[in-house]
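Asks: kindly return the folded structure for what I paste below:
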Amino acid sequence: MFRPRLTSSAARRASKWALLGLAAAVCLPETAAPAQEPEEGEPKTVEVAAGDLTLTVPETWKKEPAANRLRLAQFTIPAPEGVKDETELTVFGGFGGSDADNLQRWADQFVEEGRKVTVVQGKGREGAYKLLDASGVWNAPDGPPMMGKTKRQPDSRMLAAIVAVPGQGNYFLKMAGPSKTVDAQVDAFRASIGGDKASEKPFALK
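Replies: Next up, the predicted model:
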């Protein structure tokens, strides 16, 4: 089979183009890595918009239609086996009153005797936040909010947060229900607002 012979100049040009091609391949920028799957055993998460607040929540939190116009979003939280009472997370826009007043109002939903309440403040992905953790006997709402009826629910826990979204105002989140259910959601609740536990400091109520 006949093969044409390259002259010395043609060979040099071919070698030059080969080297340029190799250099271009080496210098090409890497493409972005695909999003990582969660570690084994960790639930997958989804982003949910609630007004100007973006929540990152586990797929196991079931998004429900808002029960009233004041709610921007609400979720049913999965309960451990044997727990009958439901736990839900509700998200609201701005309320009246100071942060301290609203946090105290949440704390006062628990019977004072035997209750445990801690409040911290920190900075996260969505903005500065204050996070309340209360447990004990909860005066849980019973029926329409306008009726003001409650029922005592022992061994309960509440996680509640006020998130100051820059330029958009405050957003309020509250998860409350049986302690066994809420105990398993502490990290996910903080992560939903992009909270940073390492930056948190105590916040004193009145």
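Asks: contacts and neighbour counts: CA atoms only from here.
Replies: Fine.
Asks: surely Leu89 touches Gly177?
Replies: No: taking Cα atoms under 8 Å as the definition, Leu89 is not a contact partner of Gly177, at 9.4 Å.
Asks: tell me the buried residues in the strand or helix carrying Ala140?
Replies: With elements taken from DSSP states H and E, the one containing Ala140 is strand 127-141. For strand 127-141, a neighbour-count test (16 or more other Cα atoms under 10 Å) marks 127-140 as buried.
Asks: now do the strands in the protein.
Replies: Per DSSP state E, the chain carries strands over the ranges 45-50, 53-58, 62-64, 71-77, 87-92, 116-124, 127-141, 150-165, 169-178, 201-202.
Asks: before we compare anything, build this one as well:
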Amino acid sequence: MLETWSAVSKRDLILLREVVKRGAAVPQFRYETRNIPSVEVCFEVDEHHIELTIIKITEAKLPAGWKASDGYLFVKYNFSFPHDAHQTGRTKVIAATNSPEYNQKFLLTINRKTKQLQRVIKRNCLKFEIYQKGGFLRSDKLIATADCKLIDLEEKVHIHESINLMDGRKQTGGKLIYQVRVREPLSGKKLLMMQKKWLILEL
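Replies: The predicted model follows:
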């Protein structure tokens, strides 16, 4: 069916180009809605990776008495796969703001065939910790945490969310914006039906 639609569309395109060249009237046409099969794949990501992008923090609450311009914030992440060697990392420090933009990408290694990965995706979170960078003789200070549930990756290739910053169970104010991508859904490729408006020439 798709091959037939493609062949007809190519023929119509050639015809329209000829009509334009000759200055003739455009043929009558109509639109119809067609269901197009599609497979969701993110070709930019290797099948052995989860791509994490920490985009930005908005309006993080700093310690009492501090101004927004006192912020020197960075984000740590912890991905609990494999169980005996969690994958961790951190962003750069952005100075003089409580709403830093990072746009940093990190590659997390996965093995799609292991049951351990399936358990991590279903039960665990990708954990974030937001820190205020310490100064002279002062250690870094944890000011908030945030958790990213990954179970949607069983059916999707892309998560883009804004999540609340927390202190224990209490929201502190502010959000962390991040993106997670995989090459294809972790439960396997999914055939989707997409509705598209299709132009038909009346010949």
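Asks: quick TM-score on the pair, please.
Replies: Overlay of the two chains. TM-score (TM-score structural alignment, normalised by the length of structure 2): 0.25; 95 aligned residues with a Cα RMSD of 5.9 Å.
Asks: farthest pair in the buried residues of strand 127-141 of structure 1?
Replies: Greatest spatial distance among the buried residues of strand 127-141 of structure 1 (Cα to Cα): Gly127 and Val137, at 31.2 Å.
Asks: for Val75 of structure 2, which non-adjacent residue is spatially closest?
Replies: For Val75 of structure 2, ignoring the flanking residues on the chain, the nearest one in space by Cα to Cα, 6 or more residues apart in numbering is Ile130 at 4.6 Å.
Asks: you'd agree that neighbour is up against Met166?
Replies: No: between Ile130 of structure 2 and Met166 there is no contact under Cα under 8 Å: 9.7 Å.
Asks: out of the two, which sits in the busier spot?
Replies: Set Ile130 of structure 2 next to Met166 and count neighbours by other Cα atoms under 10 Å: Ile130 wins out with 24 against 19.
Asks: helix, strand or coil for Lys122 of structure 2?
Replies: helix (DSSP: H, G, I helix; E, B strand; the rest coil).
Asks: quick check: buried residues in the longest helix seen in structure 2?
Replies: The longest helix of structure 2 (DSSP state H) is helix 2-22. Neighbour-count burial for helix 2-22 of structure 2 flags 9, 12, 16 (criterion: 16+ other Cα under 10 Å).
Asks: looking at those, spot the one nearest Phe106 of structure 2.
Replies: Closest to Phe106 of structure 2 out of the buried residues of helix 2-22 of structure 2 is Ser9 (41.6 Å), distances taken as Cα to Cα.
Asks: the longest helix in structure 1 is where?
Replies: Every helix in structure 1 considered (DSSP H), the longest is helix 8-27.
Asks: is it true that Asn35 of structure 2 touches Met193?
Replies: Yes: with contact defined as Cα under 8 Å, Asn35 of structure 2 reaches Met193; the gap is 5.8 Å.
Asks: out of the buried residues of strand 127-141 of structure 1, flag the one nearest to Ala100 of structure 1.
Replies: Of all the buried residues of strand 127-141 of structure 1, Ala100 of structure 1 sits closest to Lys130, with 9.4 Å by Cα to Cα.
Asks: dump the residue contacts of that closest one.
Replies: Counting by Cα atoms under 8 Å, 6 or more residues apart in numbering, Lys130 of structure 1 touches 119-122, 161-163, 203.
Asks: farthest-apart pair in these, please.
Replies: Between any two of the contacts of Lys130 of structure 1 (Cα to Cα), the greatest distance is 14.2 Å, for Val163 and Phe203.
Asks: of the two, give the one with the bigger neighbour count.
Replies: More crowded of Val163 of structure 1 and Phe203, by other Cα under 10 Å: Val163, with 27 against 15.
Asks: and the helices in structure 2?
Replies: Along structure 2, counting by DSSP H, helices occupy 2-22, 115-123.
Asks: okay if I get the strands of structure 1 as a markdown table plus distance to Arg12 of structure 1?
Replies: Formatted as a markdown table, the strands of structure 1 follow (distance: least, Cα to Cα, whole Å):
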| stretch | distance to Arg12 of structure 1 |
| --- | --- |
| strand 45-50 | 57 |
| strand 53-58 | 58 |
| strand 62-64 | 67 |
| strand 71-77 | 69 |
| strand 87-92 | 70 |
| strand 116-124 | 59 |
| strand 127-141 | 61 |
| strand 150-165 | 63 |
| strand 169-178 | 68 |
| strand 201-202 | 69 |
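Asks: so which of those strands is nearest Ala191 of structure 1?
Replies: strand 53-58 (6.9 Å).
Asks: who does that closest one touch, helix- and strand-wise?
Replies: If you count contacts as 3 or more Cα pairs under 8 Å, 6 or more residues apart in numbering; DSSP states H and E, strand 53-58 of structure 1 packs onto strand 45-50, helix 186-192.
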